[in-house]
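[1] Sequence first, then the predicted structure:
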Amino acid sequence: MSKSINDTIELIWENKEKYFLGISDEGSSKWGKISELSSTQVFLRDKNGNNGSLVEKLPLNNNILFKGDNLDVLLKLNKSHQNSVKCIYIDPPFNTGKIFDHYSDALDTSDWLSMMKIRLELMRNLLTEDGSLFVHIDDDEMPYLKVLLDEVFNEGKNVIQKNRQDRHHIATIIWQKKYSPQNDAKFFSDVHDFVLVFAKNPKKFKLNNLERTEEQLKRYKNPDNDYRGKWTSSDLTVKTPSEKNIYPIELPSGRIVNPAKSRSWGVTKEKFEELVSDKRIWFGTSGNAMPRMKKFLSEVKAGVTPKTIWLAEEVGDNSEAKKELKAVLESSDIVFTTPKPERLLHRIIALASDENDLILDAFLGSGTTCAVAHKMNRRWIGIENGEQIDSIVVPRIEKIIQGEDLGGVTDLVGWKNGGEYKYFEVK
């Protein structure tokens, strides 16, 4: 299904050059031209789901909910919002072969790739030059999706860049979606999903740091009452030894120490003496411990560089997300099978955007992306074709605006109430 020639990797499948327009009423795949979708129109809807006036021009600065096929909506947005979206998060159908209450997830892999290809191309056009796309997926289609995204972000050139700094693929995040093993699994019990991260222009893309947690801040103390404030310490030795940095050190206790075999000190003898004079070396409370470098909280960069493994205890799991939906909707019978927790979206949005940036979710589902973006003072656009947009998403957003949603990341971000949005239907 794939071929490799030099630095070119191309994913080949049936009907790749055709446009997948959707599923017919009979359940078969519809193929055609983009021009066949140009006749769709945009209507303003009220909070009760009733259609109102025809909309000739989409607003640029409003929060927007769209009801309709995301292909239709993305085509409309490509006329009004190109190069405007800072961060796109999507949780598309994983193509698991299952039929869920809210959507079918049982396309052939080739049809699924065609469905994703045109939508990803349109979403790429919407990104700002420093914007990024986060795609949620499991391991069934992830390998194919990764290669497809390489192609889409190289604008169809199918070239995998030799220079890592030129690659649009930024990272593949592993998210722990559940704690407990699935005992009826045939082989392995999967407890994780992937989030593929791509940048429109890797040279302009900038990732924010994570805020330090209370647990991380506890590591900084000041046992010697240093005037520079709290600090933590790090190993002064390095695993790649340098001959000039192997020398004996006399501790304040009088004991002589050397770096362990196959290691050396991380600084020259002269630099070490400077650090000692500046009281940046810690020898332990008794002056008899191996020397360690002091790192002051006031001098380290603001925040923490994110890792690619995100544990449930850090960003929540599917179970936490279900509880969030039940709480905000006061019902137990309208919960998605695998909703995403607000803490997961909070981390993505915090890393990839700043206040007032525009966030987009083209597979909105239960509305978590827009809910969290609203609480974080971002502008947002959400697209959903199912009836859950009226039964779940609209009530959820309304409660956030009224200050009645007390769960999720509400306390974490200090959300109170306020804001507004427009509700459109494309048909």
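    In hand now; what should we look at?

[2] From now on I want contacts and neighbour counts done on CA atoms only, so please keep to that.
    Noted.

[3] and stretch 303-316, how far apart are its ends?
    Start-to-end span of stretch 303-316 (C-alpha to C-alpha, to the nearest Å) is 20 Å.

[4] neighbouring contacts of it?
    Contacting residues not belonging to stretch 303-316 are listed as 171-179, 209-212, 341-344, 347 [C-alpha atoms under 8 Å, 6 or more residues apart in numbering].

[5] Give the buried residues for it.
    310-312, 315-316 (16 or more other C-alpha atoms under 10 Å).

[6] same deal with stretch 108-120?
    Neighbour counts over stretch 108-120 (16+ other C-alpha under 10 Å) mark 109, 111-120 as buried.

[7] Among those residues, which lie within helices?
    109, 111-120 (DSSP state H).

[8] putting a second one here so we can go through both:
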Amino acid sequence: MEWMKMHSRDNVAVNVEAVGRLFPNALTEVLRDGKLVQAIDFDVLRQELSREIVEGREERYAFTWPDKRQAILAANAPINATLRPVVADSVGHDGTEGAFDSENLYIEGDNLDVLKLFQETYLGKVKMIYIDPPYNTGNDAFVYDDDFAMEGGDFVSANVPYDEYGNMVYDFKKNLDSNGRFHTDWLNMIYPRLRVAKSLLADDGVIFISIDDSEQENLKKVCNEIFGEQNFIAELVWERAFSPKNDARYISNSHDYVLMYARDINRFQIGRLPRTAEANARYQNPDNDPRGVWMSSDISVKTYTAENDYQITAPSGRVIEPPAGRCWSLSKNKFLERLHDNRIWFGEDGDGVPRIKRFLSELKHDGLTPTSILFYKDVGHSQEGAKEVTQLFDAGVFDGPKPVRLLTRLLTLANLKKDSIVLDFFSGSAATAHALMARNAEDGGSRKFIMVQLAEATDEGGTAYRAGYRNICEIGKERIRRAGAKIAAEAGEKAAGLDLGFRCLRLDTSNMTDVYYAPDAVTQDGLFAQVDNVKADRTPEDLLVQTMLDLGILLSAPITVEEVAGKRVFNVADGFLLACFDRAVTNEVVTAIAKRKPSYAVFRDASMADDSALTNFDQLFAAYSPATVRKVL
């Protein structure tokens, strides 16, 4: 049996391993706290890279700020945390309250910790990320619990965010523009989150980030560093306001930005927009071509090639040469082929510059090329987003929600597949979930969303608080419920297969006691006091979710509970994982599970009924299912 690690991925260890694969001679071992650990010999690495090393005061291009190193440490540091299921707040696949069979996720908690917990389970699996982070306008409240210190060679939180009852506590502070660390604090907040989020994107994935002028410049530099400048796609301009503000001091600002980066620009393919009647109306058929309406386009290009620089004789007899400094886009043979196929147009009088005919019948399935300006007439404006929330709740319970039409446009640009995963880790009112459910209803897709939101308290004097919503998570979950019901009503019979629910989970400390992570640090008196390595208030369902995270099993996987010889056994992903966390597990239970031949079998350390069951455990699996990976916690 193997012990489960029960903590998030250690990115420093992953980086050491990656460098070691490239330069095995730079991999060494050092003694830390009495234990041998792998490390990188920088002297050897320096020799391997000596021609390209920049050091000391040598000038180099760099984007930096105070505490950037701490932000990098915050991104790389592993955490001992978990997600606990909140079944009462969950909604089933068909909209049933309190059911836990949806493949969508709504997660409450600090998004940096949640992203870290996802690093193995959702590594490279997310097709699209959209976030609408604080814009740092001078009144935003941030959460500062990302400071890390070194203790005994391990990263630990410098400000433990838990109260005396074990509940997470977040330190909200307004980042006023009078703050001397105004941009620094915002960068320290956004940088580690984007670094971790990158690892979740699929190779053909894409990220969209809403921002305004306050941090647009810094955000683009951060994204260039994290995602690579070569993976920049566009800085979309969203026309968020439909009328000017007459009280503006200088200029009435009517737009926001949406930065768009690919995980790998060579693997990403943009989603095209549906063709419109207005676009199709530009196609005509002045020569009655039997292939239908067409539009002509220029056949000259700037990239000069001598073989494409030739004379063309128009039907009128006029000899035409390419414009100065340009050549034709077609070789002479290719041009003659298209001329013979009646695909070259010289104008109605046969005396014009040649242009190539492009038929609507041959283009209609390709869609329209997106443009970088998102006009409100096409994607909605900020007041439309506010109106959508007001109509769902009969009150304006959330400030600044993005319109569903804007999110729908981004879903299109992301070129989602029918089963893609979409992540929003600043989910706010859950407009992204609303848009994705609507898209699934429209085309029968089974795309899944993951919403992550901190349980930020609502203003006691505000509309949301008076309506009964004590934090933003309550608003987000309720919007998904109401939007799902509305979509189901509008879809009618087509709603039968739609997933309009979500599994609710909440970030918390690990299910395991301190002795699980540091058994050597427990004194003899403490050892006798430890009757179990699982915290007393944790349920088998809590243990199952942390097990799924540890083994890299999607949290949307189907879960059923079976009874085997009087014990509860969790069946995850149709037998991929069988887990039993009950006590007094007998040989009969172990044998029954082994005969099912799961990929993984997990038990508690204190599960076995007696020494005989513990002794026979590995023998039973060796006999019935030797390939099963057996783990304990």
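    Received, thanks. On a predicted model such as this, the values are computed, not experimentally measured, just so you know.

[9] Got a quick PyMOL command for the buried subset of the contacts of stretch 303-316 of structure 1?
    Burial among these is assessed by 16+ other C-alpha under 10 Å; the matching PyMOL selection reads:
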select buried, resi 172+173+174+175+176+177+178+209+210+341+342+343+344+347
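
[10] Just the contacts of stretch 303-316 of structure 1: which are in helices?
    342-344, 347.

[11] superposed on structure 1, where does the longest strand seen in structure 2 end up, distance-wise?
    In structure 2, with assignment by DSSP state E, the single longest strand is strand 201-211. After superposition onto structure 1, strand 201-211 of structure 2 sits on average 1.4 Å from its aligned residues (mean C-alpha distance after the TM-score superposition for structure 1).

[12] what kind of secondary structure is the residue mapped onto F363 of structure 1 from structure 2 in?
    The equivalent of F363 of structure 1 in structure 2 is F426 (alignment by TM-score structural alignment). Following DSSP: H, G, I helix; E, B strand; the rest coil, F426 of structure 2 is assigned to coil.

[13] State the distance from K67 of structure 1 to K399 of structure 1.
    19 Å.

[14] okay, these two: which has more neighbours?
    Between K67 of structure 1 and K399, counted using other C-alpha atoms under 10 Å, the more crowded position is K67 (25 against 17).

[15] Quick one: residues contacting the more buried one.
    Counting by C-alpha under 8 Å, 6+ apart, K67 of structure 1 makes contact with 383-386, 389, 423-426.

[16] Among those, which lie within helices?
    Per DSSP H, the contacts of K67 of structure 1 never map to helices.

[17] Show me where the stretch 101-250 of structure 1 has its helices.
    Along the stretch 101-250 of structure 1, counting by DSSP state H, counting those that start in this stretch, helices occupy 109-126, 142-153, 214-217.

[18] got these as TSV, with distance to W13 of structure 1 columns?
    Putting the helices of the stretch 101-250 of structure 1 into TSV (distance: least, C-alpha to C-alpha, whole Å) gives the following:
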stretch	distance to W13 of structure 1
helix 109-126	6
helix 142-153	11
helix 214-217	48
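
[19] Among those helices, which comes closest to K294 of structure 1?
    helix 214-217 (14.9 Å; C-alpha to C-alpha).

[20] Report the aligned residue range of structure 2 for the closest one.
    So helix 214-217 of structure 1 is aligned with residues 277-280, judged by TM-score structural alignment.

[21] can you tell me the mean distance of the matching stretch from structure 1 after alignment?
    Looks like 1.8 Å for stretch 277-280 of structure 2 (mean C-alpha distance after the TM-score superposition for structure 1).

[22] can you list contacts of that stretch?
    Applying C-alpha under 8 Å, 6+ apart, the contact partners of stretch 277-280 of structure 2 are L360.

[23] picking that back up, which one of the ones in helices among the contacts of stretch 303-316 of structure 1 is nearest H192 of structure 1?
    Closest approach to H192 of structure 1 among these (C-alpha to C-alpha): L344, at 13.0 Å.

[24] how about the closest one, what's its partner in structure 2?
    Under the alignment (TM-score structural alignment), L344 of structure 1 pairs with L406 of structure 2.

[25] Nearest spatial neighbour of that match, chain-adjacent residues omitted?
    Closest residue to L406 of structure 2 apart from its sequence neighbours, by C-alpha to C-alpha, 6 or more residues apart in numbering: V379 at 4.5 Å.

[26] burial of the nearest residue to S331 of structure 2 once chain neighbours are set aside, as a residue count?
    Nearest residue to S331 of structure 2, sequence neighbours excluded (C-alpha to C-alpha, 6+ apart): N308, at 5.0 Å. For N308 of structure 2, the count of nearby residues is 19 (other C-alpha under 10 Å).

[27] Same question for the one 10 residues further on.
    Residues contacting R318 of structure 2 under the criterion other C-alpha under 10 Å number 13.

[28] With distance to G367 of structure 1 and neighbour count added, can I get the contacts of K67 of structure 1 in a markdown table?
    As requested, those are exported to a markdown table (distance: C-alpha to C-alpha, whole Å; neighbours: other C-alpha atoms under 10 Å):
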| residue | distance to G367 of structure 1 | neighbour count |
| --- | --- | --- |
| I383 | 9 | 26 |
| E384 | 9 | 24 |
| N385 | 12 | 19 |
| G386 | 12 | 17 |
| I389 | 8 | 23 |
| Y423 | 13 | 19 |
| F424 | 15 | 26 |
| E425 | 16 | 25 |
| V426 | 18 | 19 |
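
[29] need these in JSON lines with distance to K79 of structure 1, can you?
    Output for the contacts of K67 of structure 1, formatted as JSON lines (distance: C-alpha to C-alpha, whole Å):
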{"residue": "I383", "distance to K79 of structure 1": "16"}
{"residue": "E384", "distance to K79 of structure 1": "19"}
{"residue": "N385", "distance to K79 of structure 1": "20"}
{"residue": "G386", "distance to K79 of structure 1": "24"}
{"residue": "I389", "distance to K79 of structure 1": "24"}
{"residue": "Y423", "distance to K79 of structure 1": "18"}
{"residue": "F424", "distance to K79 of structure 1": "16"}
{"residue": "E425", "distance to K79 of structure 1": "16"}
{"residue": "V426", "distance to K79 of structure 1": "14"}
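
[30] Can you tell me which of these is nearest G287 of structure 1?
    Of these, the one sitting nearest to G287 of structure 1 (C-alpha to C-alpha) turns out to be I383, at 62.5 Å.
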